[in-house]
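# structure for the following, please:
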Amino acid sequence: MMERIQSLGRFLSRMVMPNISAFIAWGALTTLFHSDGWFPNRELEQLIGPIIIYALPLLIAYAGGKAIYGTRGGVIGVIGTMGLVAGTDIPMFIGAMLMGPLGAYILKKIDSAIKDHIPTGFEMLVSNFSAGFLGVLLTVIAYKAIGPLVAVLNEVLKTGVTFVVDRGLLFMASLFIEPGKVLFLNNAINHGVLSPLGIQDALTNGSSIFFLLETNPGPGLGILLAYWFYSKGVARDNAPSAMIIHFFGGIHEIYFPFVVMRPALFGAVILGGMSGVFSFQLLGAGLRATPSPGSIFALLAMAPKSEILAVSTGVIISAVVTFIVACLILKRSPIIEFEEEIEVNEGYASLFKGRPDTFRISKITFACDAGMGSSALGASLLTRVIKQNQMTLPVINVPIDAIPSDSDLVITYSDLIGRAKKQAPNAIHVGIKDFLNKEAYEQLVDAIKAYCIVMEVNMENSKPSEILMKSNILLNRATVSKEEAIKHAGELLYNSGYVGEDYIAGMLAREEKFSTYIGNNVAIPHGENSVKESIIASGIVVVQYPNGVSFGEGKLAKLVIGIAGKGNEHIQLLANIAEAIEDESILEKMLTTNDPEYIYELFSSEGMM
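The predicted structure follows:
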């Protein structure tokens, strides 16, 4: 049950987080130019309504649809959501979160059902008309049925919350908000539940307490202060820097591990959160929009001038209460060191020693729940350690449900490592408890230097100088699904600068319509016509799977060659590839070789370079 809730939370985050800058822009406009704002302006105030009613729900719908079915899904999600927007005068955030993914899912199923029945040459025509007619149907249904239903649901939620608020019990919400945050449900709670309610409340009253319930940095500050005063070793040493990042930078994830280390501290953050909410209620505090990130600066910037003192007081009270309770807990049972973490760090070398061959690594993937907070900080720190060791090894940070399946090395919180392994089962996984532990990164880098071969990959999305680069010939890869293999090839093309990111979705869409398996254990995935504009330069990538990748119906591809052809160059690329693999002895060596130089020289001789 908890895993399903977390999965829902992650998906809600994927819809809202990419558009957080738009929320910030709307909040800034409201704070500055609303009739109750800092600089009231009737003319500029007219921008506030259209953004909240139209732009933000449509952006959410696009993000939700794109997560299900790429750009095509995003577009159909927007079309369907217009029926919701036009059918009501309240912000349709909840409706957009439903309609965006739903429209994309239906379109995906329709495309899958008709892909084998489209006459050659009519693909684009059928593709556009099927989406267009579905868009009309979804818009009408949304306008006539879903819109009114969502409006009723909004009223039910509003009535329920009003019931709690009217009886002065809103502070009881901290019983699930504070533990939920520490369990990495913070984005789902804030963006999926509280923000939509807060926006509606703010439109009526000018500000809303709902924007303060999850974003209040007070409980986290109290926890970190307690560690600074009543702990020793690694925990105490990291507390001051974590305080700065959390309270002034707004990255709340930084304090979550400090709570998890001592489960009794859940009680401290709950009591601190309750105290803060009670203070906000008592003093009439609220914000005009969601503060992001949740720093003290963002809170004060989003607060009406008349409520700045009330907001500050509530934050301070919640921090003090959390601090006192946490001190009592830590004083009774102090934490001296991250003992378990030290044992894991000393075992980094064993992760690589256990591999049958020298481990090849081209990049390191950092993952946290949303991919924007603690993982970004950890990735930044590890990058500095790598540079200090005069190595060239890219480090990326991603949401945990977006870890590339072909990842070589994945770093995440120890509590999330199980979920990370499901995303990239063939990677080496390192679980840590503190993303700011520089010593752990230094030990990890030492192990990489001793036991790994670092494969340099051009991560800059600039135009490459040759069609096939040696770094894009990957051999002896573990078997994955067809979709994962195609996505991997697309990511190599994108990371090398041959294509834009949309091309990857185009490759997957092409495969759903027509198989790119050409026989002789070879597949040549490439994008469909709709993503031709994403091609920056012609290029190919070669990935060898000795045990094969199933492309359906007995089609086993041991060589997956991703292609991007500028203009009509893809035709020549296909011809050159066909010529290179027509000799059975050469093909057999390509399928089994451990020497990337062989494939590089072979394709060079076919005139591709």
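# contacts, neighbours, all on C-alpha from now
Noted.
# what sits against the closest residue to Gly249 other than its chain neighbours?
With sequence-adjacent residues excluded and distances taken as CA to CA, 6 or more residues apart in numbering, Gly249 is closest to Ser295, at 5.5 Å. Neighbour list for Ser295: Thr215, Pro217, His246, Phe247, Phe248, Gly249, Gly250, Ile251 [criterion: CA atoms under 8 Å, 6 or more residues apart in numbering].
# to compare with the earlier structure, here is another sequence to fold:
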Amino acid sequence: MSEVAQTRPSVRVRVQRLGSHLSGMIMPNIGAFIAWGLITAFFIPTGWTPNADLAKLVTPMITYLLPLLIGYTGGKLVYGDRGAVVGAAATIGVIVGSSVPMFLGAMIMGPLGGYCIKQVDKLFKERIPNGFEMLINNFSAGIVGAALGIFAFFLIGPAVNSLSHWLASGVNFLISHNLIPLANIFIEPAKVLFLNNAIGNGILVPLGAEQAKTAGKSILFLLEANPGPGFGLLLAYWVFGKGNARQSAPGAIIIQFLGGIHEIYFPYVLMRPLLILAVMAGGVAGTFTFSILHVGLNAAASPGSIFAVWAMSPKSSILGVTIGVLVAAAVSFLVSALIMKTTKDKSAEGDLTAATSKMEEMKGKKSSVAGALTGAGAAEATGHIAGLDQVNKIVFACDAGMGSSAMGASILRNKVKKADLDVEVTNTSINNLPADADIVLTHKDLTDRAKVKLPNARHISVENFLNSPKYDELVNELKNK
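Predicted coordinates for the structure are as follows:
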């Protein structure tokens, strides 16, 4: 049993790391996806303000711009600017060698391009004669990019093209047989395990974009981004909860439903594990409503805010999308209320700290991590270092670098400012942690990955993004120094 327990965290971390790499190629380019979605929503023949000339932007953006951005970003994640350039060059081969938008192909060729040029640079690093550095560096990147582009054109493009048609056929089968709501049975639990970015940006967004190209909209954009299930759960806590959970629920509702940061409700689910059934039921009900009303979004709604969902809704779908979100919220609220009224939480009901301990147990964490989060011992367990008076940069990191980390950094930044401390507080993704970060704050489920990325920094684990005692502890510690 102990061996199994020890392997579980590593498997989970590997899955999260893969999802992080996938979403890391999409999230920095979400602005471009939204730009394409807005142009589609307004200017196609069925849009809000049809315009035949401006509608010509739609196809080049989804065919060339978005895949190239993904390939460029994927290469950059692996090997900086040189990897980005070679990744983009390799991606153009897969674009031209296929007949569908090559998001999946770009996710393959971008990192592959970065990896290949990285290995070539290692090979020639000590062998370049003086004065020939620029010549060899430029030509090696060009040769590798050209070779990978040709390779992608003849092999990867057709292979991904066939895979995309197969996946699209599977999605269409689910939609035509009204089975697509069953996807939420798997999506909601995966979200609570912090795989929301992997599912949303790594799988649903690319498939949805391909579907939207032909149909003008896609229900797939709504499966993970629907804010209804989380809203219903938090509303039930506000009405039926106790203690700190009830008091923090209104603020969490604003952040989740309006701000689109779904991670805020994950600890509330784990406070009562049975509540996973509530968000699953809400997700299934919402998606079923979207399906029977034949609605979808033009592009990805990111973050999953109701405002982003409305902004990406075509004119013919906005009412149906709103109804589906409300149905999801209502079902989630009713199931949550039923569970909360008929069951007892034996581990201190309403206590978010107890909930995060449950999160550790469910995810196979070692017990020492819990001790690291219970008070003054946190600094020692997370790598306390001397010389706190020299702290210049605090970084709040999350999986994508745009959701919970932005919220946590904003809260901590205000506390640092009020304390009159000359310390920079910023946020980023774990993959892009800067080398000059002195202190790194992450959700406790992501701290292990952050330590691997930046082992020399001090790492602090946070449980509740909205109201973590670690913020005040850190600020007081810095003030005292």
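# TM-score of the superposed pair?
Laid over one another, the chains give 0.88 as their TM-score (TM-score structural alignment, normalised by the length of structure 2), with 451 aligned residues with a CA RMSD of 2.2 Å.
# quick one on the thing from earlier: map the residue nearest to Gly249 of structure 1 onto structure 2.
In structure 2, the residue paired with Ser295 of structure 1 is Ser305, using TM-score structural alignment.
# so how far is Asn298 of structure 2 from that match?
15 Å (CA to CA, to the nearest Å).
# in structure 2, what residue spans correspond to strands?
In structure 2, the segments counted as strands under DSSP state E are 393-398, 424-429, 439-443, 458-462.
# now those as JSON lines including mean neighbour count and distance to Thr289 of structure 2?
Formatted as JSON lines, the strands of structure 2 follow (neighbours: other CA atoms under 10 Å; distance: least, CA to CA, whole Å):
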{"stretch": "strand 393-398", "mean neighbour count": "25", "distance to Thr289 of structure 2": "32"}
{"stretch": "strand 424-429", "mean neighbour count": "20", "distance to Thr289 of structure 2": "34"}
{"stretch": "strand 439-443", "mean neighbour count": "24", "distance to Thr289 of structure 2": "34"}
{"stretch": "strand 458-462", "mean neighbour count": "25", "distance to Thr289 of structure 2": "36"}
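# reformat these as TSV; add distance to Leu66 of structure 2.
Conversion of the strands of structure 2 to TSV gives the following (distance: least, CA to CA, whole Å):
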stretch	distance to Leu66 of structure 2
strand 393-398	24
strand 424-429	21
strand 439-443	30
strand 458-462	34
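# among the ones you listed, which is nearest Thr7 of structure 2?
Closest to Thr7 of structure 2 of the strands of structure 2 is strand 439-443 (CA to CA; 20.6 Å).
# rewinding a little: any chance of a markdown table for the contacts of Ser295 of structure 1, columns distance to Gly64 of structure 1?
Output for those, formatted as a markdown table (distance: CA to CA, whole Å):
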| residue | distance to Gly64 of structure 1 |
| --- | --- |
| Thr215 | 23 |
| Pro217 | 29 |
| His246 | 29 |
| Phe247 | 31 |
| Phe248 | 31 |
| Gly249 | 28 |
| Gly250 | 25 |
| Ile251 | 24 |
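# which of those residues does structure 2 keep?
Mapped onto structure 2 and checked by both residues aligned by TM-score structural alignment, their matches' CA atoms under 8 Å, these keep the contacts Thr215, Pro217, His246, Phe247, Phe248, Gly249, Gly250, Ile251.
# tell me the contacts of the aligned partner of Phe184 of structure 1 in structure 2?
Using TM-score structural alignment, the partner of Phe184 of structure 1 in structure 2 is Phe194. Counting by CA under 8 Å, 6+ apart, Phe194 of structure 2 touches Gln16, Glu263.
# next: the one 3 residues further on.
Shown here is Asn197 of structure 2, whose contacts under the criterion CA under 8 Å, 6+ apart are Gly19, Ser20, Ser23, Asp399, Ala400.
# just the helices in the stretch 101-250 of structure 2 please.
103-124, 133-151, 157-176, 184-190, 196-199, 205-215, 220-223, 228-240, 243-253 (DSSP state H, counting those that start in this stretch).
# center of structure 2, which residue is that?
In structure 2, the residue lying closest to the centroid (CA atoms, centre = their mean) is Asn197, at 2.7 Å.
# and stretch 235-245 of structure 2, which stretch of structure 1?
Against structure 1, stretch 235-245 of structure 2 falls on residues 225-235 (TM-score structural alignment).
# in the matching stretch, what's buried?
Within stretch 225-235 of structure 1, the residues that count as buried by 16 or more other CA atoms under 10 Å are Leu225, Ala226, Tyr227, Trp228, Tyr230, Ser231, Val234, Ala235.
# ok, residues contacting it?
236-237, 239-240, 243, 258, 323-324, 326-327, 330-331, 334-338.
# which PyMOL command selects the buried ones in those residues?
Applying 16+ other CA under 10 Å to the contacts of stretch 225-235 of structure 1, the buried members can be selected in PyMOL as follows:
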select buried, resi 236+239+243+258+323+324+326+327+330+335
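# if we can go back for a sec, dump the helices of the stretch 101-250 of structure 2 to CSV, plus distance to Asn51 of structure 2.
Converted to CSV, these look like this (distance: least, CA to CA, whole Å):
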stretch, distance to Asn51 of structure 2
helix 103-124, 27
helix 133-151, 35
helix 157-176, 29
helix 184-190, 36
helix 196-199, 34
helix 205-215, 17
helix 220-223, 24
helix 228-240, 33
helix 243-253, 38
